[in-house]
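>>> Model the structure of this input:
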Amino acid sequence: MLRSMYAGISGMKGFQTKLDVIGNNIANVNTVGFKKGRVTFQDMMSQMTRGAQGATASRGGVNPMQVGLGSQLGSIDNIHTQGFRQTTNNPLDFALEGDGMFVVASELGPGNTLGGANVAYTRAGNFYLDEAGNIVNPQGLYLMGFPAFETGQNIVVTDDENDVKINITLDNNNNILAATDKDGADISDNIAYNGGIFTIEDDSGNIIAEITQDTNGKMTAVNGSNEPIELISEATVDYNTNPNIASTLTIPESAQSFSIQANGIVNYIDEFGTVRVAGKIAIANFSNPAGLQKAGSNLYLNSENAGYTGLVEPETDGTASIVSGALEMSNVDLAEEFTEMITAQRGFQANTRIITTSDEILQELVNLKR
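As a prediction, this is how the structure comes out:
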């Protein structure tokens, strides 16, 4: 039988696979966080009909003569370029601007370590709160982050005319670590603490503000005339950013509101009006994200060729920043996919023509004897 016929068959199989990948890309043109695929081809082995010969004193060299036996798949690549950003104004929609992936898990290992088949990675940032206040993805997997530890409080006090502005930083034992007025001058010596009340005086001994903290931790402030003045209380925190340690991110049911910053910090305002931190979203970094294995449901699994380097904080080590209220959409370009579809269709068509032409030649050979 003719070698061209089998070469045509190999070409048809390859373009069928290319169309499969194109079809999957187009089907996921609106899939959140989807990364398109690409097919490349390689030539198959060649049959040697004459080997190469080197030059001699009486004649020049001769090139080899080989007949190719068709084509084969070279690779099916995942193209991890940035998808376009779609604004949703949903605070639990996160878009990654840059490299890295969200980490989701069904459970954690001993000591809150990540490992095993329960961990997956995704660029799809459509998250939700479950009944316990945990941030989860549509499959119920927990979004992983770095745990936060409160080390104290930062208090800012001002009146309506901005005549009084005080910044006080406390540790967990209510010891004053720093205190400044609106001009940045140190006023630590002008503050006294007694029975849950911070009394701030001016240099003349006049009371300019009193801050009261109740047993629940709620703080209120009045000026020297016992009139309420505005107070903002914010917890100061530290993070465990061990690249192998993670935790769930939980918003308490009693929280009045929450927000997510570009550096991954998840803040919420508790029932007493204090700004607290639930943790910091962790980003998984890969030197070769194309080496990740697709697992369906917008999830990827680590592989030996992905180059996983551990968890990092957003906006560090070249990783992405987080945009709350937006989603990263698919990076599929329909114009490109339709062009590739035409190429694949014509390639398939040309290979069928090779087979029909080869068949006609065989028919002529059969007809030699009549």
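>>> Please make it C-alpha for all contacts and neighbour counts, starting now.
Fine.
>>> What segments of the stretch 201-350 of the chain are strands?
207-213, 219-223, 228-239, 247-248, 257-260, 265-269, 274-281, 283-286, 293-296, 299-301, 308-312, 321-324, 326-328 (DSSP state E, counting those that start in this stretch).
>>> Tell me which of those strands sits nearest to Ala120.
Minimum separation from Ala120 across the strands of the stretch 201-350 of the chain (CA to CA) falls at strand 299-301, 5.2 Å.
>>> Please name the nearest non-neighbouring residue to Ala262.
Nearest residue to Ala262, sequence neighbours excluded (CA to CA, 6 or more residues apart in numbering): Ile322, at 4.5 Å.
>>> Show the contacting residues for the closest residue to Phe272 other than its chain neighbours.
Excluding its sequence neighbours, the residue lying closest to Phe272 (CA to CA, 6+ apart) is Lys218, at 5.0 Å. By CA atoms under 8 Å, 6 or more residues apart in numbering, Lys218 lies in contact with Phe272, Gly273, Thr274.
>>> how about this one, so we can line them up?
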Amino acid sequence: MSLYSALYAGVAGLGAEATAMAVVADNISNINTIGYKGNDIQFRTLVSDGRARSAYTAGGVMAAPQALISKQGLLQASSNTTDLGIEGGGFFVVRETLNGNDVAFTRAGSFRPDEFGFLRNAAGMYLQGWRLDSFGEFTNTGNVQALTPVRVSDLTGAAAPSTKIDIRANLQSTAPLHTGAYAVGDIASGTIEPSFSRSFDIYDAQGTSHRVTMAYVRTGANTWQGELFAEPASDVTAAGGVLASGELRFNPDGSLIKDDAVYTSGFFDPVAITWANGAGSVPLRLGLGENGTISGLSQFGSESAMIAATTDGGVLGNIASIQVSEAGVLSAVFDNGVTRPVFQLPVATFPNPDGLTRISGNAYLLSDRSGNASIDIAGALGAGKIRSSTLEASTVDLAQEFSNMIRFQRAYSASSKIITTVDEMLAEVSNLKR
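Purely as a prediction, here's the structure:
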């Protein structure tokens, strides 16, 4: 009879309001949890018979908690460079164990090095990333299982071979013109005096320093010949110490021509070096600028001069600090001033982040409602930017939670009143037999 359905509806109301109060309790208790996403509570009706006309059967109510995982929390400043926040959509990729396959996702970016140098957050989860090669590059296969735990302490005391020489220099357009014959090695041997030269210190894989010189001689209108050679030549196995040579051409406006359709030059190719001491090396890239620009070499009437030059490599020493760019490049800064990119941190995005499954430790797992994860560098394809020295605060609004607490408490009392009232009515029915 309808009276019993009213009793059941009251019980359903008690259960729904109790669930709602549990959501409020969870939100309030996590108000200071970094990266916590508050939950909302909605209610949905239960209908026993929607076609009723003369009689009505109560169905009751059911709680419907709603995850607000996609809601952005306030980014707050931190004094630790490995405290990371995401401005925009996406999640850090983490693992609960060091070598496990238990990939999870989180916005809790309070990462600190543990005793082995791995970055872990307050829940003990290991931050994952792509380890960069000697050229600062990586391959994104889209597979989260290809990510490795972020660890920087294993670089302490290591040596890194030089991978690049980037220069910004001007070659004087009115420099004396060399009109005689030229053969590879003439500049290195001193047979031809260069119009301009500059020396650099580069390093092999054992951290040993070597001196190389980049020299140029003007051979025609808007045309130069360049050589890169070791000093002394005995440092390398190449004949005469010559590591690279080639022609350089410039446009009438003084910008560099770097176009294989116009001419090819060995001076633009990576330089393979074989050290005489047996130390390892990697191909050396000569950053001479881009085609049609003055970003590297240029040719103007002013005096030949080196404007800026950078090289890398050497004995790394001890790590002084860690830096993370907004694109997610994690670099180690060593006490000798060398900065080396070590990891690229990915940001994982989902078609429906609110459909993720919550787990302990303020992290989430894939579900059929969330869709598959897409991992990209920060700031690309909808992924948010990574902010170093920031932490995302909890999204819980304390005033709103207290208001909800009052509402749910009143509703719980009202549902209990339904039960006591129905009980009295059933007692009246029981008394009819007397």
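>>> How about the contacts made by the residue nearest the centre of structure 1?
With distances taken as CA atoms, centre = their mean, Met101 lies nearest the centre of structure 1, 2.8 Å away. Residues counted as contacts of Met101 of structure 1 (CA under 8 Å, 6+ apart) are Tyr121, Thr122, Arg123, Ile283, Ala284, Asn285.
>>> Most neighbours among the residues you listed, which one?
Neighbour counts for the contacts of Met101 of structure 1, by other CA atoms under 10 Å, peak at Ile283, which reaches 29 neighbours.
>>> which one in structure 2 is aligned with it?
In structure 2, the residue paired with Ile283 of structure 1 is Val347, using TM-score structural alignment.
>>> before we move on, what about Ile322 of structure 1?
When structure 2 is aligned by TM-score structural alignment, Ile322 of structure 1 is paired with Ile386.
>>> neighbours of that match, just the number please.
Neighbour tally, Ile386 of structure 2, other CA under 10 Å: 28.
>>> ditto for Asp133 of structure 2
12.
>>> any idea what it aligns with in structure 1?
Matched to structure 1 by TM-score structural alignment, Asp133 of structure 2 sits across from Phe149.
>>> Verify the contact between that match and Ala235 for me.
No: applying CA atoms under 8 Å, one finds Phe149 of structure 1 not in contact with Ala235, separated by 9.6 Å.
>>> in the longest helix anywhere in structure 2, what's buried?
Ranked by residue count, the top helix of structure 2 under DSSP state H comes out as helix 398-430. Going by neighbour count (16 or more other CA atoms under 10 Å), the buried part of helix 398-430 of structure 2 is Glu401, Asn404, Met405, Phe408, Gln409, Ala411, Tyr412, Ser415, Ser416, Ile418, Ile419, Val422.
>>> now the residues you listed as a markdown table including distance to Thr82 of structure 2?
Converted to a markdown table, the buried residues of helix 398-430 of structure 2 look like this (distance: CA to CA, whole Å):
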| residue | distance to Thr82 of structure 2 |
| --- | --- |
| Glu401 | 32 |
| Asn404 | 36 |
| Met405 | 37 |
| Phe408 | 41 |
| Gln409 | 42 |
| Ala411 | 45 |
| Tyr412 | 45 |
| Ser415 | 50 |
| Ser416 | 51 |
| Ile418 | 55 |
| Ile419 | 55 |
| Val422 | 60 |
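>>> Greatest separation within those residues: which pair is it?
Within these, two members stand farthest from each other by CA to CA: Glu401 and Val422, at 31.5 Å.
>>> Next, the contact list for the corresponding residue of structure 1 for Thr82 of structure 2, please.
Residue correspondence to structure 1 (TM-score structural alignment): Thr82 of structure 2 is matched to Leu92. Residues counted as contacts of Leu92 of structure 1 (CA under 8 Å, 6+ apart) are Gly125, Asn126, Phe127, Tyr128, Ser324, Gly325.
>>> for Asn267 of structure 1, same thing?
Going by CA under 8 Å, 6+ apart, the list of residues near Asn267 of structure 1 reads Phe258, Ser259, Ile260, Gln261, Val275, Arg276, Val277, Ala278, Gly279.
>>> Please repeat the previous calculation with a cut-off of 7 Å.
Phe258, Ser259, Ile260, Val275, Arg276, Val277, Ala278 (CA atoms under 7 Å, 6 or more residues apart in numbering).
>>> What does it correspond to in structure 2?
In structure 2, Asn267 of structure 1 lands on Ser331 (TM-score structural alignment).
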